[in-house]
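1. any chance you can model this:
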Amino acid sequence: MHQEIQSEVVIIGSGPAGYSAAFRCADLGLETVLIEHQERLGGVCLNVGCIPSKSLLHIAKIIKDASELSESGVFFNKPIIDIKKINNWKEKIIKKLTTGLSNMGEKRKVRIVQGKALFNTDHSVLVKNKKNDFTIFFKHAIIATGSKPIKIPSLPNEDNRIWNSTDALSLKSIPNRFLIIGGGIIGLEMATIYSALGSKVDIVDRFNAFLPSVDKDITDIYIKSIKKRFKLLLNTHVKSVEKSKDNDLIVKIAEENSDENVCCYDNILVAIGRSPNVDFLGLEKIGLKLNESGFIEINQQLKTNISHIYAIGDVTGFPMLAHKAVQQAHIAAEVISGKKHYFEPKVIPSVAYTDPEIAWVGLSEKEAENNDIDYEVSLFPWSASGRAHASNCTLGMTKLIFNKNTNKIIGGSIIGTNASELISEIGLAIEMGSDAEDISLTIHPHPTLSESISLASEVFQGTITDLLNLKKSLLN
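-> Modelled structure (predicted):
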């Protein structure tokens, strides 16, 4: 059956970008249709990405923390892993959140249409599902179709033992020997999960550094922390993957300027990045422009070259982050409603939810150098934190970067427990143009990990008492 729908705004995709845009449009009084080709709202992030990964990372951390408590005099038996129960628990979390989204959409009177969208014209889309097809006419459209995992064409991708991130998070099995190709955030998080669950994990990355946006002094701490849990092989790439007579995956791995190694694995995860989900939309039909990397070109109001069609989230390029997408969604909805708003954040924080966590925001040292900024680094090692000692997480550090001419904070990074919960203070300080004195004179509770931020500022100020004050002679 064919139906026609008239709407002020149509949003394609219901991930964090799409549902946030739909709900904000509805709150602003705009008649809104939300198109989603999956059965549930929430996109990759909620269903097969951010939320399930954090659920499994929580389990991984509990397992690791419990094993380390023996040093404090508390002993646990070796954990029993029940995959079925874990998946049921994970699914329960996802269902609760997706149901919440559906309820919020219903209460806001957002019309939800299931199916894949294809642009007919620059003012209409065709949507088909198993039962019906719809032509939806709109005044404004927002594209929020997200991204998909990149494959390596030379691998036998038809083999179901070669996984992408969605496969890995479905937790169908726990491989004895697990190879991860790609040392980015996804690869590192999956290594954290599967090594805790009992897999022997190797990560290979063809570059000489992982997390290239993060300063080396931070990543060096991470490498030290994971040595006993899994291997991270840099300057290394996979040359071939074949099946043995015993049906193992035989992988030839080559390190730069070195001989090949042949290893056997039960499963391989390809985590080399993601690409925009735009192929099925028919954008070429309406003349909507993509950049050289295949992402949709936008301006600061999230408008494409067709001014009444907007794009938000992963389809607009890096960084591919849900929190960036949500902010873009709000701006796009507000622009459609007539507000003169712009997407122009000073900084966007990033987090690797590994163990220990790594979080960073603003400029790194390398970026400050490339921008010819006269900067100074201020460090507070967690080995000097009472809370870190009490919580068994002394292998951490808080790092702040200040402009030496203005004393303003321009960047920061944290490695350690709950770094993801601490990084926002640094982001806020940068957004507000705070200087070192603003941060150091803000009284933080003690003993906490958050006070490491004010203490790092005190190091820069030369007022620190929790460490030796190396600036004392300069300030006298």
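
2. okay, CA-based contacts and neighbour counts for the rest of this
-> Will do.

3. residue 260 reaches residue 254, doesn't it?
-> Yes: counting by CA atoms under 8 Å, residue 260 does reach residue 254; the two are 4.5 Å apart.

4. who has more neighbours, the two?
-> In this view residue 260 and residue 254 are compared by other CA atoms under 10 Å, and residue 254 has more residues nearby, 19 against 16.

5. spatially central residue for this protein, please.
-> Central residue of the chain (CA atoms, centre = their mean): residue 321, 5.2 Å from the mean position.

6. longest helix in the protein, by number of residues?
-> helix 83-107 (DSSP state H).

7. counting contacts, what elements does it pack onto?
-> Here helix 83-107 touches helix 16-27, helix 43-48, helix 50-68, going by 3 or more CA pairs under 8 Å, 6 or more residues apart in numbering; DSSP states H and E.

8. please compute how far the last one lies from its chain's middle.
-> Average the C-alpha atoms of helix 50-68, do the same for its chain, and the two points are 17 Å apart (CA atoms, centre = their mean, to the nearest Å).

9. what is the burial count for residue 425?
-> Neighbourhood size, residue 425 [other CA under 10 Å]: 14.

10. what about it, which SS state?
-> At residue 425 the chain is in helix, as set by DSSP: H, G, I helix; E, B strand; the rest coil.

11. one step back: now do the buried residues in the longest helix of the chain.
-> Neighbour-count burial for helix 83-107, counted by 16 or more other CA atoms under 10 Å, picks out 87, 90, 91, 93, 94, 95, 97, 98, 101, 102, 105.

12. please apply the same query to stretch 157-169.
-> Here stretch 157-169 shows 161, 162, 163, 164, 165, 166, 168, 169 as buried, counting by 16+ other CA under 10 Å.

13. ok, those vs residue 63, which is closest?
-> Closest approach between those and residue 63, by CA to CA: residue 169, at 17.6 Å.

14. ok, that closest one to residue 189 distance?
-> From residue 169 over to residue 189 the distance is 11 Å, taken as CA to CA, to the nearest Å.

15. okay, the helices and strands packed on helix 83-107 in CSV with distance to residue 181 and mean neighbour count next?
-> Formatted as CSV, the helices and strands packed on helix 83-107 follow (distance: least, CA to CA, whole Å; neighbours: other CA atoms under 10 Å):
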stretch, distance to residue 181, mean neighbour count
helix 16-27, 27, 26
helix 43-48, 19, 21
helix 50-68, 18, 18
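
16. the structure of the following sequence is requested for comparison with the preceding one:
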Amino acid sequence: ANTLRVMTEDAAQTYTFKNAVLATGSTPIEIPGFKYSKRVINSTGALSLPEIPKKLVVIGGGYIGMELGTAYANFGTEVTVVEAGDEILAGFEKAMSSVVKRALQKKGNVNIHTKAMAKGVEETETGVKVSFEVKGEIQTVEADYVLVTVGRRPNTQEIGLEQVGVKMTDRGIIEIDEQCRTNVPNIYAIGDIVPGPPLAHKASYEGKVAVEAISGHASAIDYIGIPAVCFTDPELASVGYTKKQAEEA
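-> Predicted coordinates for the structure are as follows:
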């Protein structure tokens, strides 16, 4: 593969290349029963609301949901978090995530529901009614907006990867080696479209490794050395092995 065709509103342009780096990013996942609208928003919408909501429901207790939920809680919004897993911030050790959970609960305007399954949303003239299930019981909470942060989908569809034979998982994640090279030797991939958390600094590091590999250097990815940061209140940061990973290594 050495040709790229780019379609614009006006025309199509064709580029030839010796090597290519794919970095098409990702898109917020839309879940059943929560179609995006004026009141049902994703992380992008949460950054451009016309006003500070009085009440906000956050579906998903991962780092995106907790960062945005924390920010709005600090603005004075009453925040309700609905997380399907056992704990919020599952990517961090429980000893760390529990500190954030306690701090948020002390604020007095944050309610966190774990082992809770979001069921649906009903939009009203002034807001939303969100239903979720906890221990077999359906609960309902009213809010101005509901923020859905249950993950992101890689932007790997309909860009011609199948035609050139680039291997992907069922979820559209591109398989790469330690130099970010795909199974097609001159095509590399980085960022949200490859395995690992969708973090900007991870993508930057992968881009550096890919370019160095293309330039002939013996660079390779070492994910253990990439820090993970969550801008909650308090903030969390970690690097290296967790205790469990170290014991299993």
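
17. now the TM-score, please.
-> Scored against TM-score structural alignment, normalised by the length of the second structure, the superposed chains reach a TM-score of 0.92; 247 aligned residues with a CA RMSD of 1.7 Å.

18. what lines up with the residue nearest to the centre of the first structure in the second structure?
-> The alignment partner of residue 321 of the first structure in the second structure, by TM-score structural alignment, is residue 199.

19. OK, contacts around that match?
-> Residues near residue 199 of the second structure by CA atoms under 8 Å, 6 or more residues apart in numbering: 191, 192.

20. where do the helices sit along the second structure?
-> Using DSSP H, the helices of the second structure run over 43-46, 63-74, 94-107, 161-164, 200-214, 243-248.

21. against which helices or strands is the third one packed?
-> Contact here means 3+ CA pairs under 8 Å, 6+ apart; on that basis helix 94-107 of the second structure packs against strand 110-113.

22. and what of the first one?
-> Helices and strands touching helix 43-46 of the second structure, as assessed by 3+ CA pairs under 8 Å, 6+ apart, comprise helix 63-74, strand 145-148.

23. neighbours of residue 261 of the first structure, how many?
-> Counted by other CA under 10 Å, the residues lying close to residue 261 of the first structure total 12.

24. next: the one 5 residues further on.
-> Other residues near residue 266 of the first structure number 17, with proximity taken as other CA under 10 Å.

25. same question for residue 14 of the second structure.
-> 9.

26. now it: closest residue in space, sequence neighbours ignored.
-> Using CA to CA, 6 or more residues apart in numbering and skipping residues adjacent in sequence, the residue nearest residue 14 of the second structure is residue 5, 4.4 Å away.

27. quick check: that neighbour vs residue 112 of the second structure, distance?
-> Here the criterion is CA to CA. By it, residue 5 of the second structure lies 47 Å from residue 112 of the second structure.

28. and residue 279 of the first structure, what pairs with it in the second structure?
-> Residue 279 of the first structure maps onto residue 157 in the second structure, by TM-score structural alignment.

29. which residues does that match contact?
-> With contact set as CA under 8 Å, 6+ apart, residue 157 of the second structure has these partners: residue 172.

30. which one of the buried residues of stretch 157-169 of the first structure is nearest residue 118 of the first structure?
-> Of those, the one sitting nearest to residue 118 of the first structure (CA to CA) turns out to be residue 166, at 24.7 Å.

31. would you confirm that the closest one contacts residue 46?
-> No: Residue 166 of the first structure is beyond contact range of residue 46, at 11.5 Å (criterion: CA under 8 Å).

32. on that earlier part again, now the longest helix of the first structure, how far from the centre of its chain.
-> 20 Å.

33. quick check: closest non-adjacent residue to the counterpart of residue 266 of the first structure in the second structure.
-> When the second structure is aligned by TM-score structural alignment, the residue opposite residue 266 of the first structure is residue 144. Leaving aside its sequence neighbours, residue 144 of the second structure sits nearest to residue 127 (CA to CA, 6+ apart; 4.2 Å).

34. what does residue 111 of the first structure give?
-> Ranked by CA to CA, 6+ apart and with sequence neighbours excluded, the top spatial neighbour of residue 111 of the first structure is residue 33, at 4.7 Å.

35. hmm, the one you found is touching residue 114, no?
-> No: taking contacts as CA under 8 Å, residue 33 of the first structure lies outside contact range of residue 114: 10.5 Å.

36. more neighbours, the two?
-> Neighbours per residue, other CA under 10 Å: of residue 33 of the first structure and residue 114, the larger number sits with residue 33, 25 against 21.

37. which SS state does the more buried one fall under?
-> strand.

38. which residues touch it?
-> When contacts are counted by CA under 8 Å, 6+ apart, residue 33 of the first structure is found next to 7, 9, 10, 11, 22, 110, 111, 112, 113.

39. which elements pack onto whichever strand or helix holds the third one?
-> Following DSSP states H and E, the helix or strand that holds residue 10 of the first structure is strand 2-12. Contact analysis of strand 2-12 of the first structure by 3+ CA pairs under 8 Å, 6+ apart lists helix 16-27, strand 32-36, strand 133-143 as its packing neighbours.

40. in the second structure, point out the residues matching the last one.
-> Right, the one you point to is strand 133-143 of the first structure. Alignment of strand 133-143 of the first structure against the second structure: residues 12-22, by TM-score structural alignment.

41. rewinding a little: got the angle for the strand holding residue 10 of the first structure vs strand 133-143?
-> On the basis of axes from the mean of the first three to the mean of the last three CA atoms, to 10 degrees, strand 2-12 of the first structure is oriented at 10 degrees to strand 133-143.

42. counterpart of residue 122 of the second structure over in the first structure?
-> That one, residue 122 of the second structure, aligns with residue 242 by TM-score structural alignment.

43. name the nearest residue to that match, ignoring sequence neighbours.
-> Spatial nearest neighbour of residue 242 of the first structure, excluding adjacent residues (CA to CA, 6+ apart): residue 250 at 5.1 Å.

44. please consider this matter closed, and thank you.
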